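>>> sequence unknown, structure follows:
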């Protein structure tokens, strides 16, 4: 069963248990999906208001992109749990090549989650600028959740880098994590400023 097929209560019960997964990376991805859903909702509510066809077309495209981001983040939650389980299995074998491959994967998955969350934040800039005023605060909450999920994903990446021996891979992943965090924070500032107008 995927996390998307579980109720929220079941997912949280699994998180708050003695199991190894779902852990931080999966929870961050689900949080990002919630942020995307809120921004998507604002697009839907705004499309019912008086606007030009060009503006409506732009919001439809953004809404469709947010749907894709929401679904991808839920998939990444499952991929993160699988990656964490694979790290445990690799350490049990003691095979260094398996450990390194699993460690790299356990960093790549949350990095992709951070990238998708950044895309949500970029869309939130437009949604908060053009959304119907009564719903824009929900898009601001979505942007806040997306940034928190991005930062949590980046934190997971950084925590996993200690397992990777290849310094060039560590440097590349670390640099990308830093860039994502800085760009995400700037996007959030714009989204919140739009919402406060």
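Yep, it's here. Source: prediction; values computed, not measured.
>>> all contacts plus neighbour counts: C-alpha atoms, from now on.
Noted.
>>> from what I see, residue 111 and residue 153 are in contact.
Yes - counting by C-alpha atoms under 8 Å, residue 111 does reach residue 153; the two are 6.4 Å apart.
>>> more neighbours, those two?
residue 153 (30 against 25; other C-alpha atoms under 10 Å).
>>> what comes up buried for the strand or helix carrying the more buried one?
Taking DSSP states H and E as the criterion, residue 153 maps to helix 136-160. For helix 136-160, a neighbour-count test (16 or more other C-alpha atoms under 10 Å) marks 136-158, 160 as buried.
>>> now the next helix or strand after it: buried residues?
Going down the chain from helix 136-160, the next helix or strand is helix 167-195, by DSSP H and E. Residues of helix 167-195 classed as buried by neighbour count (16+ other C-alpha under 10 Å): 170, 173-174, 177, 180-181, 184-185, 187-192, 194-195.
>>> A further structure is provided below for comparison with the first:
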């Protein structure tokens, strides 16, 4: 069964099992799913209310985006586990001869790149979610302030968790140029994410006074 088709209890048990996958990368992607789910909820609590007539089109557009991103991140929950399994399969290739060793090295490098790219996509999607929250906090239904705050936390957790997984895979790469490119993007995504999260948290805490 695909991870995205499991109920919450089943997914939790699967993560808790002795199998190393699904692990942190899949959980990070699911954190992003939850962030966008909360964004969608706030949009629905804002749409159709006369008090927020001026932002109806903006909220509808954001709702469409949130629903699309939810589906994308749900797919990444499964893809992250598949990426890990590809690395494990490459590690299991024979290495008796020099030819086998070369083939194994190439397969492992390609699998590791794939395993790094998947959480990198998760991180990018979570950053997009964070970037939408300051405006939602200003214009969305203020009764859902705490929900928007939790959305920010989910996006931040998904972003940071995904970056951990990019970095641990980058360590195993032989290509220094690819490794450096991945780590440079991680640094940029983390910096942008930290700034956006601080902005969101400031708005939430101010509103909760």
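That came in fine, so what should we check first? Worth saying up front: this structure is predicted, and the values here are computed from it rather than measured.
>>> quick one: TM-score?
Here the superposed chains carry a TM-score of 0.96, computed using TM-score structural alignment, normalised by the length of the first structure; 197 aligned residues with a C-alpha RMSD of 1.3 Å.
>>> which residues in the second structure does the helix holding residue 153 of the first structure align to?
Using TM-score structural alignment, helix 136-160 of the first structure corresponds to residues 145-169 of the second structure.
>>> which helix in the second structure has the most residues?
helix 98-139 (DSSP state H).
>>> nearest residue to the spatially most central residue of the second structure in space, please, no chain neighbours.
In the second structure, the residue lying closest to the centroid (C-alpha atoms, centre = their mean) is residue 122, at 3.3 Å. In this structure, residue 122 of the second structure finds its nearest non-sequential neighbour in residue 29, 5.8 Å apart by C-alpha to C-alpha, 6 or more residues apart in numbering.
>>> beyond the one helix or strand that neighbour maps to, next helix or strand please.
In this assignment (DSSP H and E), residue 29 of the second structure forms part of helix 24-46. Per DSSP H and E, the first helix or strand lying C-terminal to helix 24-46 of the second structure is helix 56-91.
>>> can you check which part of the first structure that following helix sits on?
Using TM-score structural alignment, helix 56-91 of the second structure pairs with 56-91 in the first structure.
>>> average gap between that stretch and the second structure?
Taken over the aligned residues, the distance from stretch 56-91 of the first structure to the second structure averages 0.6 Å (mean C-alpha distance after the TM-score superposition for the first structure).
>>> next, the buried residues of that stretch.
56, 58-60, 62-63, 65-67, 69-87, 90.
>>> count of residues packed around the counterpart of residue 47 of the first structure in the second structure?
In the second structure, residue 47 of the first structure lines up with residue 47, judged by TM-score structural alignment. Residue 47 of the second structure has 20 neighbouring residues, counting by other C-alpha under 10 Å.
>>> ok, now the one 5 residues further on?
Residue 52 of the second structure is surrounded by 15 other residues when neighbours are defined as other C-alpha under 10 Å.
>>> quick one: end-to-end distance for stretch 130-143 of the first structure.
14 Å (C-alpha to C-alpha, to the nearest Å).
>>> correct me, but residue 170 of the first structure touches residue 161?
Yes - using C-alpha under 8 Å, residue 170 of the first structure is in contact with residue 161, at 6.0 Å.
>>> please name the nearest non-neighbouring residue to residue 184 of the first structure.
residue 118 (5.6 Å).
>>> next one: that neighbour from residue 27 of the first structure, what distance?
16 Å.
>>> and those two? which has more neighbours close in?
residue 118 (26 against 23).
>>> in the second structure, what residue corresponds to the more buried one?
Using TM-score structural alignment, residue 118 of the first structure pairs with residue 127 in the second structure.
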